[in-house]
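K.L.:
Okay, sequence plus prediction incoming.
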Amino acid sequence: MVQQEAAVASGGDGGAPTKLDAQVLKIAGVIVLGAIMSILDVTVVSVALPTFIQEFHTTYAKVAWTMTGYTLALATVIPLSGWAADRFGTKRLYMLALFLFTVGSGLCATADSINQLIGYRVLQGLGGGMLMPLGMTIMTRAAGPQRIGRLMAVLGIPMLLGPIGGPILGGWLIDAASWHWIFLINLPIGAIALVYAAFALPKDNTEPSESFDFLGMLMLSPGLASFLFGVSSLPEAKTITATKVWLPMLIGAVLVIGFIFYSFKPKHPLLDLRLFRNRRLTVATLSLFVFIIAFMGAGLLFPSYFLQVRGESTLHAGLLMAPQGIGAMLTMPIAGMLADKIPVGRTVPFAMALIAIGFFTFTQVGADTSYVLLCGSLFVMGLGMGGTMMPIMTSALKTLTHHEVARGSTLVNILQQIGGSIGGAVMSVVLTSQQDKADIIPGSTNPQTGHPFTIAEVAQASHLPQLHDQILQTFGADLVHKGQVFLADSFAATYWVGFILVLATFIPIAFLPRKREVSHLSDNAEAGAPAPVVMH
């Protein structure tokens, strides 16, 4: 009895440490540095799209492929990371991913055409796609199941800094220097991260090589890339009936479904779907998937409201988004500690309720809604975010054995990537369809399209410095304001879709574990492997 009490006091599992020691924090520092680069880069580039249109004399549909190409590269390489981590070792592979990402960043800065930039972004994505799943694998193995919650709170830092810092940093670099610097800034960070990784990450101790699932790769990677290509083409095509939307989505879906049936046959499939026999992993990943679709999709439109409706600069729009990150930074460390002590089924619903409350404000948004109200709502949503994403990921990975961690983190990352792409596409299509309802102004001509102006286009053009005075003189302040009201209404209607999806997230969350976990070694755990935690 005394021994049991001592065990609980020291960590709850035979004296396993519950605090993050210096060695684990040193490893976490490497992973956070790499994750910051990859996540920050996505949001920084999204801010630069208007600049790319002007610099390369092209269209929005074309420059959007600088984002889509990166996403497709992520989807292609993520399924390989689990097998490659077991085969080559996490340290070697992580350093290779850092190298590819850094080299890709340098090449992006040298691009002198939009096609070159898209190609270099694909190279960047091949490295960036491995950084997150490998980082989660390295950190989970280093910490063990008793400290995953605290460690996931650390990994959550770059996930917060990306949406906050990306628009601010991107806007400042483009205004103060040039678009090239949004990529050049990764070179010194990447070099530091490579040197840091060489010294901080533990030496690879690779396990016996498993046979590579070539057939699985030929189905899964092209299947995911094809499906996401179709999804990413949806905002431009504006309808799912367009051939370039439904055909790649259909081909991708057939390949992915074929892989699902096939994956239970080989001993070592490319993606181990047998892990879904673990009920808690299944519930947690499903909760995370629905949450990502709901929140990340609509979250991309928060800064767009400030830019399109309120006419804020990129830098100011980024600063207005900061309360969300501040709120999350307050709750994330607390949620990480609680996730190691209290079942996530008892805490996550309250955090999701905060997100829903804050999100509802945006369904009522207008052309002149108070910034105090909007920033306050973003802060409340941030409080909820800090208590939602990382605890769910902790619940997903906590039951895995040492050998399953790489495959499990790969599963989680693939679902995150697919969910984010679907959410972003759905919200973009809804917003576009709403804005397409704008009235045409007879007798006017939009120089960019050659067609008559709509009131939505008039409102958007009034924010451009080179067109501001001309638009006001030609159409008048009343018509410009009418266009801003229309744009605000289109955003509000889109946020309603996001709000309904947020409410839908409560369904899978209701099945998250609510009983206290008991940790022990599973029958197939390897000697010395971290003890998984299972439900009884």
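P.N.:
Good, I have the coordinates.
K.L.:
only C-alpha atoms for contact and neighbour calcs from this point on.
P.N.:
Fine.
K.L.:
Around Asp21, how many other residues sit close by?
P.N.:
10 (other C-alpha atoms under 10 Å).
K.L.:
Over to Gly89?
P.N.:
18.
K.L.:
Surely it is in contact with Pro208?
P.N.:
No. With contact defined as C-alpha atoms under 8 Å, Gly89 does not reach Pro208; the gap is 10.8 Å.
K.L.:
what's near enough to touch the residue lying closest to Thr59 once chain neighbours are set aside?
P.N.:
Spatial nearest neighbour of Thr59, excluding adjacent residues (C-alpha to C-alpha, 6 or more residues apart in numbering): Ile53 at 5.8 Å. If a contact means C-alpha atoms under 8 Å, 6 or more residues apart in numbering, then Ile53 has Thr59, Tyr60, Val63 as its contacts.
K.L.:
hang on, Ile53 in a strand?
P.N.:
No. The assignment for Ile53 is helix, going by DSSP: H, G, I helix; E, B strand; the rest coil, so no strand is present there.
K.L.:
For it, give its distance to Trp179.
P.N.:
Note on Ile53: its distance to Trp179, by C-alpha to C-alpha, to the nearest Å, is 12 Å.
K.L.:
Then Leu512?
P.N.:
Separation of Leu512 from Trp179 (C-alpha to C-alpha) stands at 44 Å.
K.L.:
same check, this time on Met332
P.N.:
Distance of Met332 to Trp179, computed by C-alpha to C-alpha: 33 Å.
K.L.:
Between those two, which has more neighbouring residues?
P.N.:
Neighbours per residue (other C-alpha under 10 Å) separate Met332 from Trp179, with Met332 holding more: 29 against 23.
K.L.:
The more buried one is in contact with Ala153, isn't it?
P.N.:
Yes. Look at Met332 against Ala153 with C-alpha under 8 Å: they come within range, at 5.7 Å.
K.L.:
Now do the shared contacts for the two.
P.N.:
In contact with both Met332 and Ala153: Met390, using C-alpha under 8 Å, 6+ apart.
K.L.:
what's around His358, how many residues?
P.N.:
Slight slip there: residue 358 is Gly, not His. So Gly358, with other C-alpha under 10 Å, has 24 neighbours.
K.L.:
Over to Thr59?
P.N.:
14.
K.L.:
Give me the distance between it and Gly424.
P.N.:
From Thr59 to Gly424 the distance is 20 Å (C-alpha to C-alpha).
K.L.:
try Val231
P.N.:
Distance, Val231 to Gly424, using C-alpha to C-alpha: 9 Å.
K.L.:
now do Leu330
P.N.:
Remark: distance between Leu330 and Gly424 (C-alpha to C-alpha) = 27 Å.
K.L.:
Name the residue in these two with the higher neighbour count.
P.N.:
Gly424 (24 against 14).
K.L.:
quick one: the more buried one is in a helix?
P.N.:
Yes. Secondary structure of Gly424 (three-state DSSP): part of a helix.
K.L.:
Touching, it and Leu300? I think so.
P.N.:
Yes. Under the criterion of C-alpha under 8 Å, Gly424 makes contact with Leu300 at 7.0 Å.
K.L.:
also this one, for the comparison:
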Amino acid sequence: MSGTAQVQEPTKLDPALIRVVIAVLVGGLAVVFDTTIVAVALHTLATDLHTSVATIQWVSTGYLLALGVTIPIAGWAQRRIGIKRLWLIALVIFGLGSVLCTFAWNAPSLIGFRVFQGIGGGIMLPLMTTLVMQAAGGAGLGRIMSVVSLPTVLGPVLGPVAGGLILDHWHWSWLFWVNVPFCAVGVVLAAVMLPKDGPVTRPKLDVVGVVLVSPGLVGVLYGLSRSSQAGGFGRADVLVPLIGGLVLILAFVGWSLRRKAALINVRLLDHWPLASSSLLLFLSGIALYGAMLLLPLYYQQLRGMSALGAGLMLIPQGLGTFVSRNIAGRLSDTMGARWLAVIGFGVVVVGTLPFAFAGGTTNEVVLLVTLFVRGLGLGAVTIPLMALAFRGLERADIPDASIISRIASQVGGAFGTAVLAVILQHALLGAHSVAAAATAFQVSFWWSVGFAAVAASLSLVLPGRPRQ
């Protein structure tokens, strides 16, 4: 690891790097869109599989927990069997899990197949970044991240639209069939385009680390996922796994600091670009996913739209993100992440603030423009933060940095969703009129604005302009 590594921006991307990006994007599209596509189908699944919404919720929760188990071991597995082989194995697991989901005959079978699918997805998420960052060799990180992060940025926005369209016209099994072509083509492209694996080191598995960090991450994610139920964070089934998970994670940090070959090298957090970007990625997860809970509910519960209609209303946010991501990628390679993040979070505040005043009859055109502005801010924030995490790192450190930044973003998203769900739930108590419900949503959006404002302030601690 070197904190003084220079940043060199190429005039054009290397053809070998372009091949890696194409192979990773095609395979990764299915994983990133899968979670948000399925999220809009829970009521349909509960009806068709003759079960309760509380039970079918495990279709999403089980997948999330499987990610929590497998993300921490991706770095060790890469060193053990090679990154290309691991990517192919994970992609096949995810594709097979998708096929199995289409044949699910009841809720337990679908939940089990989703857990199997999540094992592949949990390995692929950090590998997507690792593959591209190692191929880039530390050059033009912002530009590269603006391309490879496209599914991650647009997934939460376009996923509900795709899910709504499928449910309106086809059987729910097509939610999973759409993954199969991406996986099949992704396997072929990866086999042809990814560079061959070099010699592997075959390190021993840090069993103690696995026992600590994987259950710890699962406990945190499970506790946060349960907090949206009645009782919020005061429930025993929220507090016990949440506190237990945090204790296990802290124990893993202590264990890792005393070992040279820990499952995840947490000493990398001494590297300020990675540490600061992870903190802000946590907060950006709150700003993105927390508001993504509120926005569809606002359109459905307050304005009476269908799931598809609510998803369509969010398209301008995705367009804004699409527009700003390339600009943000280029600027982050020259001016650094600090001021881009400050400005980006500031734009997110501006793009969220009108919803803190919106009611059930607020002009839709105004809200659509507002969402486009919000999308511009999200793109300006996400790309430089993701690129900053790898500035100045040696090639061997990239897998662990990918895992650390991925966990920060994943937990931030879960935390933001949980907190804003609890805030909205409490605000809606006793709201028996449209005006009272509108006030409840306004209170919740004020909290979302506050999270983004705090993130804008903390962005000032990010490193400045990289050396060219």
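P.N.:
That came through, no problem. None of the values given here were measured: they were computed from a predicted structure.
K.L.:
can I get the contacts of Ile53 of structure 1 in TSV with secondary structure?
P.N.:
Converted to TSV, the contacts of Ile53 of structure 1 look like this (three-state DSSP):
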residue	secondary structure
Thr59	coil
Tyr60	helix
Val63	helix
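K.L.:
tell me the contacts of the spatially most central residue of structure 2?
P.N.:
In structure 2, the centroid-proximal residue (C-alpha atoms, centre = their mean) is Gln410; its distance is 5.2 Å. Counting by C-alpha under 8 Å, 6+ apart, Gln410 of structure 2 makes contact with Phe282, Gly285.
K.L.:
what about it, which SS state?
P.N.:
helix.
K.L.:
Now do the same for it: its match in structure 1.
P.N.:
Matched to structure 1 by TM-score structural alignment, Gln410 of structure 2 sits across from Gln417.
K.L.:
Distance check, its match against Thr71 of structure 1.
P.N.:
Distance, Gln417 of structure 1 to Thr71 of structure 1, using C-alpha to C-alpha: 8 Å.
K.L.:
If you tally nearby residues, what's the number for the aligned partner of Val256 of structure 1 in structure 2?
P.N.:
In structure 2, Val256 of structure 1 lines up with Ile249, judged by TM-score structural alignment. By the measure other C-alpha under 10 Å, the count of residues near Ile249 of structure 2 is 21.
K.L.:
now swap in the one 3 residues further on and tell me
P.N.:
Using other C-alpha under 10 Å, Phe252 of structure 2 is surrounded by 23 other residues.
K.L.:
Which residue ranges of structure 1 form strands?
P.N.:
Counting by DSSP state E, structure 1 has these strands, from start to end: 518-519, 533-534.
K.L.:
could those strands be laid out in a markdown table, adding mean neighbour count and distance to Glu457 of structure 1?
P.N.:
Formatted as a markdown table, the strands of structure 1 follow (neighbours: other C-alpha atoms under 10 Å; distance: least, C-alpha to C-alpha, whole Å):
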| stretch | mean neighbour count | distance to Glu457 of structure 1 |
| --- | --- | --- |
| strand 518-519 | 16 | 59 |
| strand 533-534 | 19 | 55 |
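K.L.:
counterpart of Gly216 of structure 1 in structure 2?
P.N.:
When structure 2 is aligned by TM-score structural alignment, Gly216 of structure 1 is paired with Gly209.
K.L.:
now Leu74 of structure 1
P.N.:
For Leu74 of structure 1, the aligned residue in structure 2 is Leu67 (criterion: TM-score structural alignment).
K.L.:
That match and Val32 of structure 2, how far apart?
P.N.:
For Leu67 of structure 2, the distance to Val32 of structure 2 equals 12 Å [C-alpha to C-alpha].
K.L.:
of those two, who's got more company?
P.N.:
Summary of the neighbour comparison: Leu67 of structure 2 and Val32, criterion other C-alpha under 10 Å, with Leu67 having more neighbours (28 against 23).
K.L.:
okay but that one is in contact with Phe116, surely?
P.N.:
No. Judged on C-alpha under 8 Å, Leu67 of structure 2 makes no contact with Phe116 at a distance of 9.9 Å.
K.L.:
Mutual contacts of these two, please.
P.N.:
Here Leu67 of structure 2 and Phe116 share no contacting residue, scored by C-alpha under 8 Å, 6+ apart.
K.L.:
ok so, going back, let me have the strands of structure 1 in a markdown table, adding distance to Gly166 of structure 1 as columns.
P.N.:
Compiled in a markdown table, these are given as follows (distance: least, C-alpha to C-alpha, whole Å):
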| stretch | distance to Gly166 of structure 1 |
| --- | --- |
| strand 518-519 | 39 |
| strand 533-534 | 36 |
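K.L.:
Among those, which comes closest to Leu220 of structure 1?
P.N.:
Set against Leu220 of structure 1 and scored by C-alpha to C-alpha, the strands of structure 1 come closest in strand 533-534, at 29.4 Å.
K.L.:
Distance from the closest one to the middle of the chain?
P.N.:
Relative to the chain's own centre, strand 533-534 of structure 1 is displaced by 27 Å; criterion: C-alpha atoms, centre = their mean, to the nearest Å.
K.L.:
could you say what helices and strands that strand packs with?
P.N.:
Applying 3 or more C-alpha pairs under 8 Å, 6 or more residues apart in numbering; DSSP states H and E, one finds that strand 533-534 of structure 1 contacts strand 518-519.
K.L.:
if we can go back for a sec, next up, the contacts around the match of Gly216 of structure 1.
P.N.:
By C-alpha under 8 Å, 6+ apart, Gly209 of structure 2 lies in contact with Phe252, Trp255, Ser256, Ala262, Leu263.
K.L.:
ok so, going back, what about structure 2, which of the contacts of Ile53 of structure 1 hold up?
P.N.:
Retained in structure 2 (both residues aligned by TM-score structural alignment, their matches' C-alpha atoms under 8 Å) from those: Thr59, Tyr60, Val63.
K.L.:
hmm, back to that, for Ala358 of structure 2, state which of the contacts of Gly209 of structure 2 is nearest.
P.N.:
When the contacts of Gly209 of structure 2 are compared for distance to Ala358 of structure 2 (C-alpha to C-alpha), Phe252 comes out closest, at 44.7 Å.
K.L.:
dump the residue contacts of the closest one.
P.N.:
Contacts for Phe252 of structure 2 (C-alpha under 8 Å, 6+ apart) come out as Gly209, Leu212, Val213.
K.L.:
Not counting sequence-adjacent ones, nearest residue to the last one?
P.N.:
The shortest distance from Val213 of structure 2 to any residue other than its chain neighbours is 5.3 Å, reached at Ile249 (C-alpha to C-alpha, 6+ apart).
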